[in-house]
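[1] From the sequence below, what's the structure:
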Amino acid sequence: MARSLDGLVLSPVADQAPGQVGTRTRFTYRERDGRISAAYVGGDVVEGHLVGTRAGDRIDFRYVQLKTDGTTSSGHCVSTVSELPDGRVRLDETWEWESQQGSGTSVVEELAGPA
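    Below is the predicted model of the structure:
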């Protein structure tokens, strides 16, 4: 199993569609006893939160966010946790909006240096 996410800051490796998270978004994770949470901000996201569970290298969570245009949105995501050759954490994500149409995949990686 990859190491704990607790205290790590991760960011997407590529931008998604406008109004969603992107390379300027920063996720600060907390993990304890199989529970996962994160606060995120940046890009088109003014404030976002996710909460879920981790079993081994699988994370299952729901997310909600407030965007710069004043709208909110929410969805569900399942991620696979792995470790990169340089020791950083990577999440391969499959997500689906619950508050609107749309789904997709994304990759989020631990930042190499200071956030």
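[2] C-alpha only now, for contacts and for neighbours.
    Noted.
[3] Helix, strand or coil: sort out the spatially most central residue of the chain for me.
    Central residue of the chain (CA atoms, centre = their mean): Phe27, 6.0 Å from the mean position. Of the three states, Phe27 takes strand according to DSSP: H, G, I helix; E, B strand; the rest coil.
[4] and it, what does it touch?
    By CA atoms under 8 Å, 6 or more residues apart in numbering, the contact list for Phe27 reads Val9, Leu10, Ser11, Ala38, Ala39, Tyr40, Val41.
[5] One more, please, to line up against the first structure:
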Amino acid sequence: MLSVLPSLDGLEFAPVGRAELGEVDPGTRFAYHEDDGLVWADYRGGEVVHGHLVGTRTGDTVDFRYVQLNRAGETSSGHCTSVLTRLPDGRLRLEESWRWESRPGAGTSAVEEVLPA
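    Sure, this is the predicted structure:
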């Protein structure tokens, strides 16, 4: 299925809030890359010292695994499936369903495109 929405390559995203069992918050920034259906990002900020995600995109669905280090020095990993949508102002949004694989917990969250200053 082909996407009608643009590539994530070179875009920055920020969470719209903090999920109950999550560690990313509005201070976290994701720097996305995309090439021929492959998607990856580095992220940091808030409780996350360093995070990395890698996965694939089919149409407007992104499926990836993530690993991160928090301020307490703990590493965690998980799986996420996100659906890409366009906001009324033209920015992109990823609606996420995720679950930890390294510890108990799952949830939903969203990240939205941050426009350059």
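[6] And for the counterpart of the residue nearest to the centre of the first structure in the second structure, nearest residue in space, chain neighbours not counted?
    Aligned by TM-score structural alignment, Phe27 of the first structure pairs with Phe30 of the second structure. Spatial nearest neighbour of Phe30 of the second structure, excluding adjacent residues (CA to CA, 6 or more residues apart in numbering): Tyr43 at 4.3 Å.
[7] now His50 of the second structure
    Distance criterion CA to CA, 6+ apart; nearest residue to His50 of the second structure, sequence neighbours excluded, is Arg44 at 4.9 Å.
[8] Over to Ala38 of the first structure?
    Tyr29 (4.3 Å).
[9] okay but that neighbour is in contact with Asp6, surely?
    Yes - with contact taken as CA atoms under 8 Å, Tyr29 of the first structure and Asp6 are classed as touching, separated by 5.5 Å.
[10] Neighbour count for those two, which is higher?
    Tyr29 (20 against 14; other CA atoms under 10 Å).
[11] distance of that one from Ser103 of the first structure?
    23 Å (CA to CA, to the nearest Å).
[12] Trace Arg90 of the first structure over to the second structure, please.
    The alignment partner of Arg90 of the first structure in the second structure, by TM-score structural alignment, is Arg93.
[13] Out of the contacts of Phe27 of the first structure, who's the most crowded?
    Highest count within the contacts of Phe27 of the first structure by other CA under 10 Å belongs to Leu10, 26 neighbours.
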